[in-house]
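Okay, predicted coordinates and the sequence, questions at the end:
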Amino acid sequence: MSKKIASACALVFCGVAHAQSSVTLYGLIDAGITYTNNLTGSAGNGSALQFISGSSQGDRWGLKGAEDLGGGTRLDFVLENGFVLANGKLGQGGRMFGLQSYVGLSGPWGALTMGRQYDLIGWIFPAYAVASNTPAGLLAWSLPTNAAGGYTLDNRVWGDEVDNSVKYMSPNFGGFSFGAMYGFGNIAGSLGTNSSTNFSVSYDHGPFSATLAYMAIHNVTTSANSVEYAAGTAYMIGKVRIFGLVTDVQLSSGAKQRATTFEGGAAYTLRPDLSLAAGYQFQKRNNDVGSANQLTLSADYFLSKRTDVYLVGALGHDYGYGAQVQAGYGSVSSTSTQVAARVGLRHKF
């Protein structure tokens, strides 16, 4: 018996020794000073000058790994933690790996992953958004996510993490690819409760790319489901990247709130170390709720390939709710307008 056990152990360790595997530590930290006017607060209305981290991109660190299983198949995993640089606290409600935690297989047939993952809209559409084609981040994510004076009609372009999800991404077929994702609600006796369904079709060839997507979420509120359609495109002309997208989100019950958001812009690489960008967003809503719009300008100077300093300015108008120029860390304006400016430092490792 001991010889059999020894032989089995030898086979296991032999397999491990010959497998090609790797684990990488990576991350991003962002810090800066943000000025915002017309803020509404418990101490009254006024302006604020604040130190805010994770505004351009959320602070994070993560581990990603891969193992070659042979025959062109590979095991992949990602464990990504979100935190707040300003005070060291965990993000995403204190989760250890609140941004992403998944494992899967990939090969010539595509990639299948399982766990907590970004939905397909959040995975793909930042490529067409003002917030991520510029260093604006939360200063440009606020309008599309504030469609109901909160986040009820979040259009998910900044990426919602979906628990208990299974995602498939196809290989490229002559420039075309597609994706499908299902988030299990994990509610006993009800398959649909708290579940989500997500599809995408993309085309990417040379300087042109475009994507269409659909997402349905059960119980996005206690009494309503949501349906979202999204379309985005980008084109590179020399040193200029032109980008744009449109999303439409509607709730299924009650007042059946609906928000349609358009955004577009351009980023110009003036020099290898300097980029200038501008973007405009417009949102219309049903139920006679006023529209909203925002203009965002930015300059991004690269000290190295991994470190940059940036300046962002944003002017927002919201005729249905008080304007809120910065998502997450901002607060509603005491008027229909709000201005914000930020200077920041970002490092990727």
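Cool, the structure landed.

Please count neighbours and contacts with C-alpha atoms only from this point.
OK.

quick one, helices of the stretch 101-250 of the chain?
Secondary structure of the stretch 101-250 of the chain (DSSP state H, counting those that start in this stretch): helices located at 120-124, 130-133, 138-145.

Can you give me every residue that contacts the closest residue to S304 other than its chain neighbours?
Of all residues not flanking S304 in the chain, D273 sits nearest, at 7.9 Å (CA to CA, 6 or more residues apart in numbering). With contact set as CA atoms under 8 Å, 6 or more residues apart in numbering, D273 has these partners: 301-304.

can you do 10 Å?
D273 makes contact with 300-305, 308, according to CA atoms under 10 Å, 6 or more residues apart in numbering.

Among these, which ones are in strands?
Per DSSP state E, strands hold the following members of the contacts of D273: 300-302, 308.

neighbours around G72, how many?
Residues within reach of G72, counting by other CA atoms under 10 Å, total 10.

Okay, the closest residue to Y168 other than its chain neighbours and V325: tell me how far apart.
Among residues not flanking Y168 along the chain, L112 sits closest, at 4.6 Å (CA to CA, 6+ apart). Distance from L112 to V325, counting by CA to CA, to the nearest Å: 37 Å.

More neighbours: which of the two?
Per other CA under 10 Å, whichever of L112 and V325 has more neighbours is V325, with 34 against 20.

residue contacts, the closest residue to S132 other than its chain neighbours?
Using CA to CA, 6+ apart and skipping residues adjacent in sequence, the residue nearest S132 is P126, 5.7 Å away. P126 is in contact with 132-133, 156-159, 232, 245, counting by CA under 10 Å, 6+ apart.

Among these, which pair sits farthest apart?
Greatest spacing in those, by CA to CA: N133 and R156 (16.2 Å).

Just want to know which of these two has more residues nearby.
Taking other CA under 10 Å, N133 and R156 do not tie; R156 has more neighbours (25 against 21).

try this one side by side with the last:
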Amino acid sequence: MKKYLIATVALASFACAARAQNSVTLYGLIDVGMNYANNIGGHRQYSMGAGNLAGNRWGLRGTEDLGGGLKTVFVLENGFSVANGRLGQGGDEFGRQAYVGLSSSNLGTVTFGRQYDSINDLMYMFVAAQMWAGYASAHPGDVDNTDGSNHINNAIKFKSVSYGGFTFEGTYSFGGITGRFNQNQIWTVAANYTRGPLTLGAAYANARDPNFSYFGNNAASSTTGSNMSGSRVYSGYASAKSQQIFVAGASYVVGAATFGVNYSNTRFKDIGTLPGLPAVGAGGDARFHDIEANVLYQLTPALFLGAGYNYLKGYGVNGATYNQGAIGVDYFLSKRTDFYANAVYQHASGTDSTGTKAVANLNGLTASTTQNQAEVVIGIRHRF
């Protein structure tokens, strides 16, 4: 009996110690506002919009300490609309993120599952849409994924620790097609460096068969039709064999102001390769230059003001040009709750991916019937 009691106490002590080294956190974000758009398919629209500044989500984040600076990590993150309660990301239960892996305090973290790409992870701090301006202010169509619209399935990711301010990352996604190793595969790499008030970064992504890999990665995605119909900026290029993206950016802090700039070059290569899909400019490549400049100013500890300008120029098989400006104000009632107001305006010209006269098409909105489109949003955001 005495030995039994000793063993029981020892096991209980071990269990308590194990629990002390483990953690699981429930977290989330709820963002909703009143939206006005001047032209949605030819009509004004007043609506309730969810996820204006940041996508609505809830998730579980956990770690287990394995000792020696090594730990297990996992994230399960669901996306949804607070306006109607529906699942986001095409109805996927954990459509934002779902991964597990190992993290070393000396080397970095390797994870496996559905994840963001390296562009999103290491370039977001240079992009107004990610920092303060909201979803509609993303580069037209989020053609370069700098606002993180596209997630990656079947992905292996490694992110290093910081080496004197230098961090690098790489992601590889298996295509999963039997006998065709390269089909639908995606790989991305990125690095950034921070020293004092200056941050620099660069990233590259290569997506094979982007209509089915980069854009068609949800349960509701089509396996035969177009998954790239969300924006006229790129909808005509669904048959491209690959999408290649290069992004570079910088930010600099001067007193209460943070200045940011980023450049991207996006290429839809070998249009017409995938049969049965839109193929404007078949046999050629569609390319886009994009440059953005922005500034965020902290007027008081609780009040932030932002302004940004973005220019997207298509060339190759298309000649569309998009000029876009955004302004915003964000007031924090607490560390977790803030009120915000944003306005975005876009002017389009030239010929877009559909082969017709370009019309304005703010990210996430139905296209305008004219060359101009504007949206104003007033909302509230809460984190938990």
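Structure's in. What do you need? Because the structure is a prediction, the values reported are computed rather than measured.

picking up where we left off before, which position in structure 2 pairs with the residue nearest to S132 of structure 1?
When structure 2 is aligned by TM-score structural alignment, P126 of structure 1 is paired with Y124.

Quick check: its match vs F268 of structure 2, distance?
For Y124 of structure 2 relative to F268 of structure 2 (CA to CA), the value is 22 Å.

try G85 of structure 2
For G85 of structure 2, the distance to F268 of structure 2 equals 35 Å [CA to CA].

if you count what's nearby, which of those two comes out ahead?
When G85 of structure 2 and F268 are compared for neighbours, F268 comes out ahead with 25 against 9, by other CA under 10 Å.

where do the strands sit along the stretch 51-200 of structure 2?
Along the stretch 51-200 of structure 2, counting by DSSP state E, counting those that start in this stretch, strands occupy 57-67, 70-79, 97-104, 108-115, 152-160, 166-173, 186-195, 198-208.

what's the answer for the stretch 201-349 of structure 1, then?
For the stretch 201-349 of structure 1, the strands defined by DSSP E, counting those that start in this stretch occupy 208-217, 226-237, 240-251, 258-271, 274-285, 292-302, 307-318, 337-348.

How about Y102 of structure 1, nearest residue that isn't a chain neighbour?
Nearest one to Y102 of structure 1, counting by CA to CA, 6+ apart, is G115 at 4.3 Å.

Flag every buried residue along stretch 220-240 of structure 1.
For stretch 220-240 of structure 1, the neighbour count (16 or more other CA atoms under 10 Å) marks 220, 225-236, 240 as buried.

Report the two members of these separated by the largest distance.
Farthest apart among these by CA to CA are N225 and V240. That separation is 39.3 Å.

counterpart of G32 of structure 1 in structure 2?
In structure 2, the residue matched to G32 of structure 1 (TM-score structural alignment) is G33.

Tell me which residues touch the closest residue to that match other than its chain neighbours, please.
Excluding its sequence neighbours, the residue lying closest to G33 of structure 2 (CA to CA, 6+ apart) is G379, at 3.6 Å. If you count contacts by CA under 10 Å, 6+ apart, G379 of structure 2 has them with 31-35, 48-53, 330, 338-342.

Translate G379 of structure 2 into the numbering of structure 1.
By TM-score structural alignment, G379 of structure 2 lines up with G344.

Superposed on structure 1, what's the mean shift for the lengthiest strand in structure 2?
Longest strand in structure 2 by number of residues (criterion: DSSP E): strand 22-40. Once the two models are superposed, strand 22-40 of structure 2 sits on average 0.7 Å from its counterpart in structure 1 (mean CA distance after the TM-score superposition for structure 1).

from what I can see Q21 of structure 2 touches L70, true?
No: if you go by CA atoms under 10 Å, Q21 of structure 2 and L70 don't touch, sitting 11.7 Å apart.

Neighbour count: those two, which is higher?
Neighbours per residue, other CA under 10 Å: of Q21 of structure 2 and L70, the larger number sits with L70, 17 against 14.

Now which residue in structure 2 aligns to L79 of structure 1?
Taking TM-score structural alignment for the superposition, L79 of structure 1 sits opposite L76 in structure 2.

Find the nearest non-adjacent residue to its match, please.
Closest to L76 of structure 2 by CA to CA, 6+ apart is A98, at 4.5 Å.

Need the counterpart of the one you found in structure 1.
Aligned by TM-score structural alignment, A98 of structure 2 pairs with S101 of structure 1.

what's the burial count for its match?
With other CA under 10 Å as criterion, S101 of structure 1 counts 23.

what does M96 of structure 1 give?
M96 of structure 1 has 16 neighbouring residues, counting by other CA under 10 Å.

From G115 of structure 1, how far off is the closest residue to it other than its chain neighbours?
Once flanking residues are discounted, M96 of structure 1 sits nearest to N81: 6.0 Å by CA to CA, 6+ apart. With distances taken as CA to CA, N81 of structure 1 is found 14 Å from G115 of structure 1.

before we move on, what about N164 of structure 1?
Counting by CA to CA, the separation of N164 of structure 1 from G115 of structure 1 is 5 Å.
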